[in-house]
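Chemist: With the sequence up front, the predicted model follows.
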Amino acid sequence: MTDIAIHPEKLRDAVAGALGDKLREIRLALGEVTVVVAAEDYLAAMEILRDAPQCRFEQLIDLCGVDYSTYGEVGTDGLRYAVVTHLLSLSLNQRLRVKVFCPDDDFPVIPSVTGIWSGANWFEREAFDLYGIVFDGHSDLRRILTDYGFIGHPFRKDFPLSGHVEMRYDAEQRRVVYEPVTIEPREITPRIIREDNYGGLH
């Protein structure tokens, strides 16, 4: 186990030194280091994190999208969509979280990192499918979890819980058919008891 793996402060300082002016923000919380880079620096920063001797993040272990539109600390004041990547250095036994925000809320685009880590392929397809984030340079960017005829991106905060259409198998037509949604959306709020000393509790 390396000294950096034992002391995340040293990892924070090593990453900050390697990224230099490409670093927008760096945080250490709960023993984990998170960096934020700008979209225009994303690819260059990722190559540095893979190749720099004090980083050597050879493996991408996760990549996901985030819709910040309903987050209290971001909401409408910041950019809506982010891509969050988790990197692992097997040789140095260290982990890092990288966050980049898409500069355009109406058409979220970010460069693909499949040229750096081929394992990003299906993760980026998932973020495209669920959030509508486009990964520029991806060789096969298509849906991976929803049907090819699916309308919208179901992990966006404004996507209706009931969806836009229903699908079922029609035995007479011997195929799947799409129909308007028949479920009426409703919100169920559980009963909350606010009595003092309820059940003998103080």
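Modeler: Sure thing, it's come through. Numbers count the residues shown, from 1 in each chain.
Chemist: use CA for all of it now, contacts and neighbours both
Modeler: Fine.
Chemist: Break down the chain into its strands, ranges please.
Modeler: For the chain, the strands defined by DSSP state E cover 23-29, 32-37, 59-67, 81-89, 94-101, 109-111, 134-136, 165-170, 175-180.
Chemist: out of those, which comes closest to Leu145?
Modeler: strand 59-67 (13.7 Å; CA to CA).
Chemist: All the helices of the protein, in order from the start?
Modeler: For the chain, applying DSSP state H gives helices covering 3-6, 8-19, 42-51, 120-131.
Chemist: Quick one: list the elements packing against the third one.
Modeler: Helices and strands in packing contact with helix 42-51 are listed as helix 8-19; criterion 3 or more CA pairs under 8 Å, 6 or more residues apart in numbering; DSSP states H and E.
Chemist: so which of the helices of the chain comes closest to Pro180?
Modeler: helix 120-131 (20.9 Å).
Chemist: hold the first one in mind and look at this next one:
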Amino acid sequence: MTTKLETLESVLRNTLGDHVQSLESAFGELTLVVKAADYLSVMRTLRDDAGLRFDELIDLCGVDYSTYADGAWDGPRFAVVNHLLSVEHNWRLRVRVFAPDDDMPVVSSLVDIWPTANWYEREAFDLFGILFEGHTDLRRILTDYGFIGHPFRKDFPVSGYVEMRYDPEQKRVIYQPVTIEPRENIPRVIREDKYGMK
């Protein structure tokens, strides 16, 4: 007797064929990895094929693998991970695609397939700097317009690059280089000898 995951895996392998770079089961879900060149056609097939019908994009996020496995990761740095749901078949699927260029991470936009990808892709662009080719309104969504850098990248400094403050002389908010000295806080714990005893 085959399980639901085994059935889905079989359907995916038969439908996608050589487009499957890897297909693994983890945490009760299948993770499909596809090449960036095949990404758009695979996602369209996942939505439109009668045997799959992944009609909902639940989530899309960016991932920075630069320090993954304590630096032992030897693959592309940036990935986009999608979570799909097929209401008809009651299946969930995780799809991962790696951007081929670490210096300029670009993958295709899914807005034409699932309109809900719009803000998810803007968030991945804003926080990770991943560009989505074909997105018609790719601009920051969470950080300020003048913000420099992408705060979820592993090499982004903890304190950032600039700080914002009100300047009473100019009567406006200004940006200036960070003036905070980096320091390490070590928590100090003081315990009484008879703590909790009556």
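Modeler: Structure received. These numbers were taken from a predicted model, which means no experiment stands behind them.
Chemist: For Gly149 of structure 1, find the nearest of the strands of structure 1.
Modeler: strand 175-180 (9.5 Å).
Chemist: quick one, what contacts the equivalent of Asp158 of structure 1 over in structure 2?
Modeler: Asp158 of structure 1 maps onto Asp155 in structure 2, with residues paired by TM-score structural alignment. By CA atoms under 8 Å, 6 or more residues apart in numbering, the contact list for Asp155 of structure 2 is empty.
Chemist: Distance-wise, check Asp155 of structure 2 relative to Ile141 of structure 2.
Modeler: 21 Å (CA to CA, to the nearest Å).
Chemist: Next: Asp102 of structure 2.
Modeler: Taking CA to CA, one finds Asp102 of structure 2 at 22 Å from Ile141 of structure 2.
Chemist: And for the most centrally placed residue in structure 2, nearest residue in space, chain neighbours not counted?
Modeler: With distances taken as CA atoms, centre = their mean, Gly62 lies nearest the centre of structure 2, 1.8 Å away. Nearest non-adjacent residue to Gly62 of structure 2, counting by CA to CA, 6 or more residues apart in numbering: Val80, 4.6 Å away.
Chemist: Return the distance of the one you found relative to Asp38 of structure 2.
Modeler: 14 Å.
Chemist: Of those two, give the one with the bigger neighbour count.
Modeler: Val80 (21 against 15; other CA atoms under 10 Å).
Chemist: Hmm, Asp64 and the more buried one touching each other?
Modeler: No - the pair Val80 of structure 2 / Asp64 is not scored as a contact, 9.2 Å apart, by CA atoms under 8 Å.
Chemist: so how far is Asp77 of structure 1 from the residue lying closest to Pro154 of structure 1 once chain neighbours are set aside?
Modeler: Distance criterion CA to CA, 6+ apart; nearest residue to Pro154 of structure 1, sequence neighbours excluded, is Leu130 at 5.4 Å. According to CA to CA, Leu130 of structure 1 and Asp77 of structure 1 sit 23 Å apart.
Chemist: Looking at the two, which one has more neighbours?
Modeler: Of the pair Leu130 of structure 1 and Asp77, Leu130 is the one with more neighbours under other CA under 10 Å, namely 21 against 10.
Chemist: count of residues packed around Ser139 of structure 1?
Modeler: Counted with other CA under 10 Å, Ser139 of structure 1 comes out at 11.
Chemist: What's it aligned with over in structure 2?
Modeler: By TM-score structural alignment, Ser139 of structure 1 lines up with Thr136.
Chemist: Please apply the same query to Leu92 of structure 1.
Modeler: Under TM-score structural alignment, Leu92 of structure 1 pairs with His89 in structure 2.
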